[in-house]
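Undergrad: Take this sequence and fold it.
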Amino acid sequence: MIGPPEGVDVDRANVARMYDYWLGGAHNFAVDRAQADRIEASNHTARHAARSNRDYLRRVVHRCLADGIDQFLDLGSGVPTVGNVHEVAPAARVAYVDHEAVAVAHARQLLATVDRATITLADLVDADTVLGAPGVAGLLDFDRPVAVLAIAVLHYVPGDLTAVLAPYRDRLAPGSALAISHVTDEQPDPDLSARIRAAAEEFRHSANPVTLRSRAELAAALGGPLVEPGLVDVTDWPVARPDVVPVGMACALARS
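TA: Alright, predicted model coming up:
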């Protein structure tokens, strides 16, 4: 891996790099691996959750492509690793956005020879900056359908989630989509709920503490009608898979 950009804190674990570690990537540091291992000790499905979430991303991108959407705004895209949106949809336009300098540095390196994808250093809570950035406004045509992806990132965003997503929803043309996945401790299995809360407690020691939200809050933030099967565990979208262990991360695809 390349070294960290100047000024980047590598003494405190970062979720983008921990996620990369769980996915088998190389863009992480010892502090990230140690924190990720502690989280996995408190919730043994953490690595399974990261990989299941990546599988959900692939499936939701394929669904959007099948629906005729060929533009993607990936918020909180993280460290580049196997299964990026531009790899799943090589003919699509993909605008990645992340506020973590190491993730963005690696993305710039990865995308140097990719014509249809960009990376923007910005915080997704600042929608005006994101939507006005050259890598977003100069690549995506918001007069046509766009799929906004907020995959495994919103639980690291505090505050009113509906207010965070509203500026993005308001910008979308008819036929667009909004896909999310979000950890929730509102689970039918009390053991899974307890493990999720324990993992969230461990995240307090990272640069990215977790905000747990209810399914009702997530549905409200999505705004538009949900594609079947609605709000479900990432392992069960778009088809229930009772043989796969649920991970406690709810997901849904909403259409405008």
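
Undergrad: going forward, measure contacts and count neighbours with C-alpha atoms only.
TA: OK.

Undergrad: how about the strands in this protein?
TA: Applying DSSP state E to the chain gives strands spanning 71-75, 93-98, 117-121, 147-151, 177-183, 232-233, 249-255.

Undergrad: Make TSV out of those and add distance to D191.
TA: TSV is the format used below for those (distance: least, Cα to Cα, whole Å):
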stretch	distance to D191
strand 71-75	31
strand 93-98	33
strand 117-121	38
strand 147-151	24
strand 177-183	15
strand 232-233	16
strand 249-255	14
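
Undergrad: how about the ones you listed in JSON lines, adding mean neighbour count and distance to L65?
TA: What follows is those, written out as JSON lines (neighbours: other Cα atoms under 10 Å; distance: least, Cα to Cα, whole Å):
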{"stretch": "strand 71-75", "mean neighbour count": "26", "distance to L65": "9"}
{"stretch": "strand 93-98", "mean neighbour count": "26", "distance to L65": "11"}
{"stretch": "strand 117-121", "mean neighbour count": "22", "distance to L65": "16"}
{"stretch": "strand 147-151", "mean neighbour count": "23", "distance to L65": "9"}
{"stretch": "strand 177-183", "mean neighbour count": "25", "distance to L65": "11"}
{"stretch": "strand 232-233", "mean neighbour count": "23", "distance to L65": "21"}
{"stretch": "strand 249-255", "mean neighbour count": "25", "distance to L65": "13"}
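
Undergrad: closest one to Q35 among the ones you listed?
TA: Between Q35 and these, the tightest spacing by Cα to Cα is seen for strand 177-183, at 17.9 Å.

Undergrad: now the other sequence, so there's something to compare against:
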Amino acid sequence: MSTDAPGVTPGPVHPSDRIDTSVAHPARRYNYWLGGKDNFQADRESGDAMAERFPTIRISALENRRFLQRAVGYLAREAGIRQFLDIGTGIPTADNTHEVAQRIAPESRVVYVDNDPIVLAHARALLTSSPEGATAYIDADLRDPEKILHHPDLRRTIDLSRPVALMLVAILHFVPDSDDPYAAVRRLLDALPPGSYLAASHATHEYLPPQVAEEAKAAAKGGGPHGIINLRTLDEFTGFFAGLDVVEPGIRSVAEWRAESEPQPRPSVVEVSMYGGVARKP
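TA: The predicted model follows:
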């Protein structure tokens, strides 16, 4: 009998029921570049197509992940932040935000947000908090800040009257200008008190030679609805930090941002082609 028949209540939808394996998705493609196993043929084909035109894309993905870890380390250790809102979480891997933060301050509280059902299916790995702290996962989209800010799990986990670090690492370049990512970021920051922080990274073509830049932009546009990357300039990326006090060493390649303790030699800014920065809300 159909579950749509009168009097029959449909069962809960499992996250895997929403997964379209025929279409590349950023979180799964990123997982592929990082050497993970939670990806499908479409993700690998999309990832390989981009790697053909930008051969160091895997280095970029790894360096972006290291930037996240260093940024969280700075925020927890030096800035004293104990609450994190991590949007565009991606598939869990080593040293997720709460693991880095809670190693420094076990009482840290982290809310993860992503709209990929495969991330939701793995969310249990993101909820292994220390006893002193807390973690939560919200199935939502950066483009719907109201849903995020008013979600009961966020309200139970984070006190919005106390400083919060908003983590937007390798997510903003998936939001086209037509969806006004600047407005979404402003709305989120407006909800956070003074002393909060924004940590963000963003793909760019500006470090590349002109011909390579054109090829990279063509590859970034070739991934279908879930694969398009909106490469932005330094000025465009800096716009997300409007009204904030950018911390040292400023907005620069993620390969260079507080990377003194990373293994040497460092990859070049051309190989990484990703800006990163951290800023404080006054």
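
Undergrad: Superposing both, give me the TM-score.
TA: The pair, once superposed, lands on a TM-score of 0.91 when counted by TM-score structural alignment, normalised by the length of structure 1; 252 aligned residues with a Cα RMSD of 2.0 Å.

Undergrad: The stretch 101-250 of structure 2: helices as residue ranges?
TA: Assigned by DSSP state H, counting those that start in this stretch, the stretch 101-250 of structure 2 shows helices spanning 117-121, 145-149, 152-157, 181-190, 210-220, 234-238.

Undergrad: For G7 of structure 1, which of the strands of structure 1 is the nearest?
TA: Per Cα to Cα, nearest to G7 of structure 1 of the strands of structure 1: strand 117-121, 14.7 Å.

Undergrad: relative to strand 93-98, how tilted is the closest one?
TA: Between the axes of strand 117-121 of structure 1 and strand 93-98, defined by axes from the mean of the first three to the mean of the last three Cα atoms, to 10 degrees, the angle is 20 degrees.

Undergrad: helices and strands around strand 117-121 of structure 1, which ones?
TA: Contact here means 3 or more Cα pairs under 8 Å, 6 or more residues apart in numbering; DSSP states H and E; on that basis strand 117-121 of structure 1 packs against strand 93-98, helix 101-110, helix 134-137.

Undergrad: Need the winner for burial among these.
TA: Highest mean neighbour count among these (mean count of other Cα atoms under 10 Å): strand 93-98, with a mean of 26.

Undergrad: Please name the nearest non-neighbouring residue to L226 of structure 1.
TA: Distances taken as Cα to Cα, 6 or more residues apart in numbering place A254 nearest to L226 of structure 1, at 4.3 Å, with adjacent residues excluded.

Undergrad: For the one you found, give me its contacts.
TA: Under the criterion of Cα atoms under 8 Å, 6 or more residues apart in numbering, the contact list for A254 of structure 1 reads A177, L178, A179, L222, G223, G224, P225, L226, V227.

Undergrad: Show me what it lines up with in structure 2.
TA: Here A254 of structure 1 is matched to A279 in structure 2, going by TM-score structural alignment.

Undergrad: just the angle between the longest helix along structure 2 and strand 165-169, please?
TA: Longest helix in structure 2 by number of residues, with DSSP state H as the criterion: helix 57-77. Taking the same axes, to 10 degrees, one finds helix 57-77 of structure 2 and strand 165-169 inclined to each other by 180 degrees.

Undergrad: and helix 57-77 of structure 2, which residues are buried?
TA: Of the residues in helix 57-77 of structure 2, those buried by neighbour count under the rule 16 or more other Cα atoms under 10 Å are 57-76.

Undergrad: again, but for stretch 170-180 of structure 2
TA: In terms of neighbour count (16+ other Cα under 10 Å), stretch 170-180 of structure 2 has its buried residues at A170, I171, L172, H173, F174, V175.
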